[in-house]
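Colleague: What shape does this take:
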Amino acid sequence: MGRPAGEGAAPASLLRLVQMLGLDPQESEQLAALVTPTPPLPTFTAIVRTQGHRPRSLLEAVGSLAAQTWTHFDMVVAVHEAPHVAARVESELNAAAGAAPADYRVLHVSEGGTRTKPLNAGLDAAEGDYVCFLDDDDLAEPNWLAVFAGGAADAPGQIIRARTARQPWLASDTGEPQTPAGPVEYVYPPTFDQLAHFSYSETPICSLALPRAALNSFGLRFDEELTVCEDWDLLVRASLVLGVHCVAEVTSLYRRSNGGNSEIKANRQYWHRNRTQVIEKIASQPFVLDGPSARRLADAHFDYGGGPSERLEHISTRDLLAALPGRLRARLAKSLRLR
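Modeller: Modelled structure (predicted):
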C-alpha cells in the first residue's frame, strides 16, 4: 500500500527538546514511547461513542467502518446508557449481518458523568497501536484508517491528523441525521495550527489517530469534568508532548445537525465556561513551541503601552478623526463609510 502524501514529519516538541539537551530517550519509559517504531502493519481501535438513541445513524457509522480498506483494526462501541440499551445496541449490531466489522465489542458504560466518560472507557478497553474515534452521527470514508496508517509510518509516535468534511443535516427530535440540508463544506484546514488551537478547535475528533502507548505513558486522558470541548482539550495537551503529523486527505464526514450536536444543544454560557476551563489549563503550565510558532509570536508587533500595534493604530486613527473639523470629518466618514 502506498503512503498518502502529507507534510514532512516534524519531530515532536518534547522529543526535540530532549535531543537538544543530549538525553537518551530510552532512559525513560515516557520518552521511549515517543521514538518507538511504528509496526509495519499498525493496528487500530476505532471507538464509537453513542447513547443508543440514534440507531439508524449508529448503524451507518458502524457500516462505514465495515467498508474500511485497512483491515487491521477492532471496534469498540461505547454505549453510555442503561444496561438494557447497551444490550439492545448489541442485538441490533448482531442482527445487521455484514454491516459491522468482523472484530467488535459493545462496551456498556454506566450512567452518570459527562459525555466524555465513554471516550475514556473506550481508551481503557483499546488494544490497537492507535486509537481513533467516531460519534454515532459521523461517517468514515473507506480510506480513513489507511490514511492514518500511512501517517503513522511517516511519523511514528506522533498524533496523526487527517481532514474532516462537514455537512449540515436536518435531524429528528433525538438528534439523528435525517436528510442533508446543504452541500459538503471543507471548513477545517489541512494543517494543524498549534497557536490557533490555543484559542479554539479546528480539528473534529474523527480527524485524529492517537498513539495508545504514548497516551498511556504520559497518562493522557479526556477530562471528564468537561461536558463539551473534551476532544479539543486532549488534543492540545497531547500535541504539546507528542507533536502532530498532518495528512491533507479528507477521510471523514461530520454531519452537523440542526438540533443534535453538542455545541447547539449546550447552553451558550455553559459552552463558554468549558472553553474557559480549557484555556486556563493551557495557561497554567509551561510548554515548548516550535520555531515557526515562536516566530509568529515575535511578529505579533506588540508595542510599548501594553497592546498590539493594530489596536493602538486603531485608537490613533480614531483620535485623529475626532480632531478634524466637523464638516470635514462628516464628509470623510461618509466617503469611507465610517461610523
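Colleague: contacts, neighbours, all on C-alpha from now
Modeller: Will do.
Colleague: the strands in the protein, which residues?
Modeller: In the chain, the strands defined using DSSP state E lie at 44-50, 73-80, 104-109, 130-135, 138-140, 159-171, 177-180, 208-211, 244-257, 302-303, 307-308.
Colleague: any chance of those strands in TSV, plus mean neighbour count and distance to L31?
Modeller: Shown next, in TSV, are the strands of the chain (neighbours: other CA atoms under 10 Å; distance: least, CA to CA, whole Å):
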stretch	mean neighbour count	distance to L31
strand 44-50	27	22
strand 73-80	25	26
strand 104-109	20	31
strand 130-135	26	17
strand 138-140	25	32
strand 159-171	23	15
strand 177-180	16	43
strand 208-211	26	13
strand 244-257	23	16
strand 302-303	14	36
strand 307-308	12	38
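Colleague: Following up with a second sequence; could you model it the same way so I can compare the two?
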Amino acid sequence: MSNAYDHPYESGTVYSRVVELLHVHAGTGGVHLDIGCGYGPIAEPVRETGLTYVGLDLDGTRLQALDERGFETHAIDLLDEHAAIATLRAALGDRTLASISMIDTLEHITNGPQFLNALRNFAENRAALFVIAVPNVAHRDLGAKLLAGRWDYTVEGLLDHTHVIHHTDRLLNAMMSSAGWTEVARADFQRQRSDQYFPRFDPLVSDATPLNRYLSQIREAADDFSSINELVRAYLPGPRKVAPLVVEPVEERPFLSIVMRTQGRRLASFRDLLLALTAQTSRDFELIVIPHRVEFELQKRIERIVEDMPEAIRNRSRIVPCDRGGRTTPLNFGFELARGHYITILDDDEMIFAHWVETFQKMAEKSPGRMLRTVAVEQDIAETADTAAGGKGYAVVGAIRHPFPGTYDFYAHLHQNYSPPVAMSFPRAVFHELGLRFDESLNTAEDWDFELRCLFMCGVEASPEITCIYHKWKKGESSYSIHSQSDWERDYHMILAKIDRQYHVFPPGTIKLINDQRKWIIKLENDIAYMSRTKSAKRSVLELLHRHPALLTFASRSNKVARQIGRGIVRRLR
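Modeller: Okay, here's the model as predicted:
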C-alpha cells in the first residue's frame, strides 16, 4: 500500500503531459516546485528542461526516495495553507520561481479553494506557470456504473479511496477562476477505457452493448470530456472571477427565450410580430433578435424598430448580429445566447396569438423537460411594394388552412415534418447540457432535423391549442423558392440516414405498431403471390383493395397516389 503511487515516468502518460506543458510554457531557467510530489516521477525530465527541481510532500518515505536520487526536498502540510505558503517561501529562498506543479494532489485536500487562492498570491509577482492534473469523475465509465448504483472506490485511479473532492471540468474551472488563475494551455489525458472499466461483462460497462453505446452517445454529445481520464491544465496568475462552486437548485431565468433571425427584408412583418409580442398574456420571456449578414444601415433600421416598441418589449430584447454562415448558423448562435428554461424559434414573417407564450408555459409546468408542441395554422401571403420603414410590405392572399394535425404523431414525424418551428419549444438543456446542435451542413429542414433528435431524447408534450400562423409566401423569396427540389430531397435523406446511425429510445406502443405493420405486409405479400398465380392482374388489384382497405386509405389522398399504388401492385402481379 505504501508504494501504491510509485509510478515511473513514461511517454503517453499524465506525467509526460505535465512536462510537455512545462517545456513549452515555463522557460528553461529557475526553480520548479512540485507540490505533492510523491516519488517525483517528473523530477529527472524537469531537470532535463533546465529547471531546478524541488519536491514537496508530507510523506517522509517518498521524500527520502527523492533525496537518494539527488533532488532537493521539503516537507509540507497542505491542510494549513498559511503554513504551506511559508514552507514554499522558505524552500524557494531568493531564487527565481519558474513554475509549480500539483499532480494528483488537489483532490486529496479539503481546503483546495483556500490553498489555490494563497498559492496565487505567492506566485502573483513572480509570473510563475502553474500546471495541475486532477482525475475527471465525469468519465463515461463512472456515469454508466452509477446508473446501477455502483461507485467503486479503488486503491488508485479515478475513485482513489483517499480522494475527498471529485473534480469535473466545470468544477476545476470554477475553482481556478475564483482563485485568480487564468488558463493558458491544456493537455488533458484521454483513456477510452478508464480504470473503472469493470466488471467488463456488465452490459452497462461493456462498450460492445447497445445499452452502453446509447449512454455513451448521450455523454459524448454533452461535452468534450466523456473519455478524459485526467484534466491537465496550465495557468498563470490573473484576475479573480466570480465562479460559484456551489450550484443553486433553482435558477433565476426567464421561462422562454425567443430566437428571431432576420435579414431585414421584411420589416413590416417584423414590426407586426413585435407588436404581437407586446400583447402576450405572459411576459416571462426574452427576445434575441439576430440580424444575419445584414448591412450596417439595415441593422440600424432593425434596431430603430425595436427601440420604438413599448418598454415591456425593449427591456426584454437583445439585438446581436451574426455575420457568418448560412441560414442555420443564426440558430446555433442564438441558442447559445439564450438564457430561458425553454427556447423557441420565431422567424420575422410569422404571426403569434396572445396566449402563445402562456400556452408553452402551462405545458412545461405539466411536463417539464419535454419538447413542447402546439398547433399552427397556415396562410398564404405575398410581397407588396416597399414600405416607409424600408423593405417589402406584405398582404394576406389566402384563407386560413389547417394542414398541421392537432395531435403529434411520433412516427408520422419520422416521415415528414408536421410541426413548423413557431409551434415548437425546446428545453434549454438539450442545447446547453446535452450538446444538441443544429446541423449547419443542411440548407433545408434544419428545424425538422433538430426536432427529431430532440424528440428521441425528450419526448413531446402536445396541445391541440392553435397559437400561431405559419405564413407561406406565394410571391416573394422563401426557403421553398431559393432551394431546388433536389436540395430538399438530399437533406431529407441526410437527416434520416444520420438518425438511423444512432441508438434511440422509442415510446411505449412501438413494438405493437411494428408487429401490426409487419403482419399487414406479410399478409399483403402472401395475397399478391396467391393472386398472381390464379387471377388476372386487373381482377387481382380489385380483390386486393377489397381485402386490404388500408390501401384505399392511402389511395384516397389523391388520384396520383392511387395510380401509383395500382401500377405498383400490377407490376408485382406481372
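Colleague: Which parts of the first structure are helices?
Modeller: Taking DSSP state H as the criterion, the first structure contains helices spanning 13-20, 29-35, 55-66, 83-95, 117-125, 144-154, 194-197, 212-218, 230-242, 262-265, 268-283, 291-298, 309-322, 326-336.
Colleague: which residues of the second structure does the longest one align to?
Modeller: Mapped onto the second structure using TM-score structural alignment, helix 268-283 of the first structure covers residues 485-500.
Colleague: quick revisit: any idea which of the helices of the first structure is most buried?
Modeller: Burial of those is given as mean neighbour count (mean count of other CA atoms under 10 Å); helix 144-154 ranks first at a mean of 25.
Colleague: What span of the second structure is that helix aligned with?
Modeller: Counting by TM-score structural alignment, helix 144-154 of the first structure corresponds to 356-366 in the second structure.
Colleague: what about the matching stretch, how far off from the first structure?
Modeller: Following the fit onto the first structure, the mean deviation recorded for stretch 356-366 of the second structure is 0.4 Å by mean CA distance after the TM-score superposition for the first structure.
Colleague: Show residues contacting that stretch.
Modeller: 255-256, 280-285, 370, 372-374, 425, 461-463, 465, 467-468 (CA atoms under 8 Å, 6 or more residues apart in numbering).
Colleague: With stretch 413-431 of the second structure instead?
Modeller: 335-336, 338-347, 350, 360, 369-376, 404-405, 436-437, 447-448, 452, 454, 467-468, 470, 496.
Colleague: ok, now with 6 Å
Modeller: Stretch 413-431 of the second structure has contacts (CA atoms under 6 Å, 6 or more residues apart in numbering) with 341-346, 369, 371-376, 404, 436, 448.
Colleague: In the first structure, what range does that stretch match?
Modeller: With TM-score structural alignment as the criterion, stretch 413-431 of the second structure aligns to 197-215.
Colleague: What's the end-to-end length of the matching stretch?
Modeller: Distance between the two ends of stretch 197-215 of the first structure: 19 Å, counting by CA to CA, to the nearest Å.
Colleague: repeat for stretch 84-104 of the first structure
Modeller: 19 Å.
Colleague: so what's the most centrally placed residue in the second structure up against?
Modeller: With distances taken as CA atoms, centre = their mean, the residue of the second structure nearest its centroid is G435 (1.1 Å). The contact partners of G435 of the second structure, taken as CA under 6 Å, 6+ apart, are A221, A222.
Colleague: From R339 of the second structure, how far out is the nearest residue to V505 of the second structure once chain neighbours are set aside?
Modeller: Once flanking residues are discounted, V505 of the second structure sits nearest to F456: 6.2 Å by CA to CA, 6 or more residues apart in numbering. When distance is defined by CA to CA, F456 of the second structure is 23 Å away from R339 of the second structure.
Colleague: what does stretch 383-402 of the second structure contact?
Modeller: R265, R266, L267, A268, V377, E378, Q379, D380, I381, A382, K475, G476.
Colleague: What residue in the first structure is paired with the fourth one?
Modeller: Read that as A268 of the second structure. Counting by TM-score structural alignment, the partner of A268 of the second structure is R56.
Colleague: Any idea how far apart the tips of stretch 74-90 of the second structure sit?
Modeller: End-to-end distance (CA to CA), stretch 74-90 of the second structure: 9 Å.
Colleague: In the first structure, which residues correspond to that stretch?
Modeller: So stretch 74-90 of the second structure is aligned with nothing, judged by TM-score structural alignment.
Colleague: Aligned to M457 of the second structure, what sits in the first structure?
Modeller: The equivalent of M457 of the second structure in the first structure is V241 (alignment by TM-score structural alignment).
Colleague: With Y470 of the second structure instead?
Modeller: Checking TM-score structural alignment: Y470 of the second structure goes with Y254.
Colleague: wait, isn't its match in contact with D138?
Modeller: Yes: here Y254 of the first structure reaches D138: they are 5.1 Å apart, a contact under CA atoms under 6 Å.
Colleague: what residues are shared contacts of those two?
Modeller: In contact with both Y254 of the first structure and D138: no residue, using CA under 6 Å, 6+ apart.
Colleague: The second structure: which residue goes with A82 of the first structure?
Modeller: So, by TM-score structural alignment, A82 of the first structure is matched to V294.
Colleague: Excluding chain neighbours, what is closest to its match?
Modeller: Nearest non-adjacent residue to V294 of the second structure (CA to CA, 6+ apart): Q263, at 6.0 Å.
Colleague: quick one on the thing from earlier: now tabulate the contacts of stretch 383-402 of the second structure in a markdown table and tack on distance to R186 of the second structure.
Modeller: Compiled in a markdown table, the contacts of stretch 383-402 of the second structure are given as follows (distance: CA to CA, whole Å):
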| residue | distance to R186 of the second structure |
| --- | --- |
| R265 | 45 |
| R266 | 46 |
| L267 | 47 |
| A268 | 50 |
| V377 | 51 |
| E378 | 52 |
| Q379 | 54 |
| D380 | 54 |
| I381 | 54 |
| A382 | 54 |
| K475 | 54 |
| G476 | 51 |
